[in-house]
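Student: no sequence on this one, just coordinates:
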């Protein structure tokens, strides 16, 4: 089963990355964790995202399209980074997330969402 694992944005992550001793230690811990995922054969891809102030959204309304410049409101609904994993089931994904170093200073949240697979569309 493939899952997308989202690191939710925080007010700090929306300010952008600053190479402080704390953030560099977090990056080192996350690099070690990613190595563990890779060695276990779970990690398909992973990356961090720049703040929403550097992003755009495209709003669809029938044939119409409207471009909305960032930053976007509701920081807690934004994504700061992600992994794509191949796991045997959701329990395995949860167990791996519980081992993850805190990805942000202070409180943070990680969300796990399964991907649709071809078998989901077969009768």
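Tutor: Nice, thanks for sending it over. Model, not experiment: these values are computed from the prediction.

Student: contacts and neighbour counts: CA atoms only from here.
Tutor: Fine.

Student: Enumerate every residue touching residue 103.
Tutor: 7, 26, 30 (Cα atoms under 8 Å, 6 or more residues apart in numbering).

Student: In strands only, show me the residues you listed.
Tutor: Of the contacts of residue 103, the ones assigned to strands by DSSP state E are residue 7.

Student: If we only consider the contacts of residue 103, which is nearest to residue 91?
Tutor: Checking the contacts of residue 103 against residue 91 with Cα to Cα, the nearest one is residue 7 at 18.0 Å.

Student: take a look at this one as well, against the first:
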């Protein structure tokens, strides 16, 4: 089963790491990623750019309104994610507990990634997606 571990941090948590040397951050994340690679559970991992450089599309009106990030009333921002292929949610939780660069105001959300096999296989769009995944080596 695949699980996504989503790094979330408050402004205070982000401020706590403002003065940490970037090389130290890379070392900590690199070691953690290497552990997951060695264990054979890491599928993907990415950090996200600063929310101030993003945009938000609000579908509350027509046409949708596009505004510069970050989001209106942000309590926590996503900073990055890992996708793990593990046997259970409990195993995903154990990996998340080991994540580096954590502390007050830092949270990791864990969500299962649905498999294409869970959707009706006779659906035209599922069949097209399966064919696309096969063509691109994702199945």
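Tutor: All right, it came through fine. Please read these numbers as outputs of a predicted model, since none were measured by experiment.

Student: quick one, what contacts residue 75 of the second structure?
Tutor: 10, 11.

Student: so is it in a helix, a strand, or just coil?
Tutor: Put simply, residue 75 of the second structure is coil when judged by DSSP: H, G, I helix; E, B strand; the rest coil.

Student: Pretty sure residue 66 of the first structure sits in a strand.
Tutor: Yes - counting by three-state DSSP, residue 66 of the first structure is located in a strand.

Student: and it, how far is that from residue 57 of the first structure?
Tutor: 8 Å (Cα to Cα, to the nearest Å).

Student: Of the two, which one has the most company?
Tutor: residue 57 (13 against 10; other Cα atoms under 10 Å).

Student: wait, what's in contact with the residue lying closest to that one once chain neighbours are set aside?
Tutor: By the measure of Cα to Cα, 6 or more residues apart in numbering, the closest residue to residue 57 of the first structure outside its immediate chain neighbours is residue 68, 5.0 Å from it. Taking Cα under 8 Å, 6+ apart, we find residue 68 of the first structure in contact with 56, 57, 58, 59.

Student: what does residue 66 of the second structure give?
Tutor: Contacts of residue 66 of the second structure (Cα under 8 Å, 6+ apart): 55, 56, 57, 58.

Student: Can you get me a residue count around residue 74 of the first structure?
Tutor: Using other Cα under 10 Å, residue 74 of the first structure has 10 other residues around it.

Student: and it, how far is that from residue 123 of the first structure?
Tutor: 39 Å.

Student: For the biggest helix by length in the second structure, what is the distance to the chain centroid?
Tutor: Counting residues, the longest helix in the second structure under DSSP state H turns out to be helix 22-39. Mean-position distance between helix 22-39 of the second structure and its chain equals 16 Å (Cα atoms, centre = their mean, to the nearest Å).

Student: which is the next helix or strand following it?
Tutor: Downstream of helix 22-39 of the second structure, the first helix or strand assigned by DSSP states H and E is strand 42-47.

Student: Tell me which residues touch the residue nearest the centre of the second structure, please.
Tutor: Nearest residue to the geometric centre of the second structure (Cα atoms, centre = their mean): residue 81, 2.5 Å. Residues counted as contacts of residue 81 of the second structure (Cα under 8 Å, 6+ apart) are 4, 5, 6, 7, 45, 46, 47.
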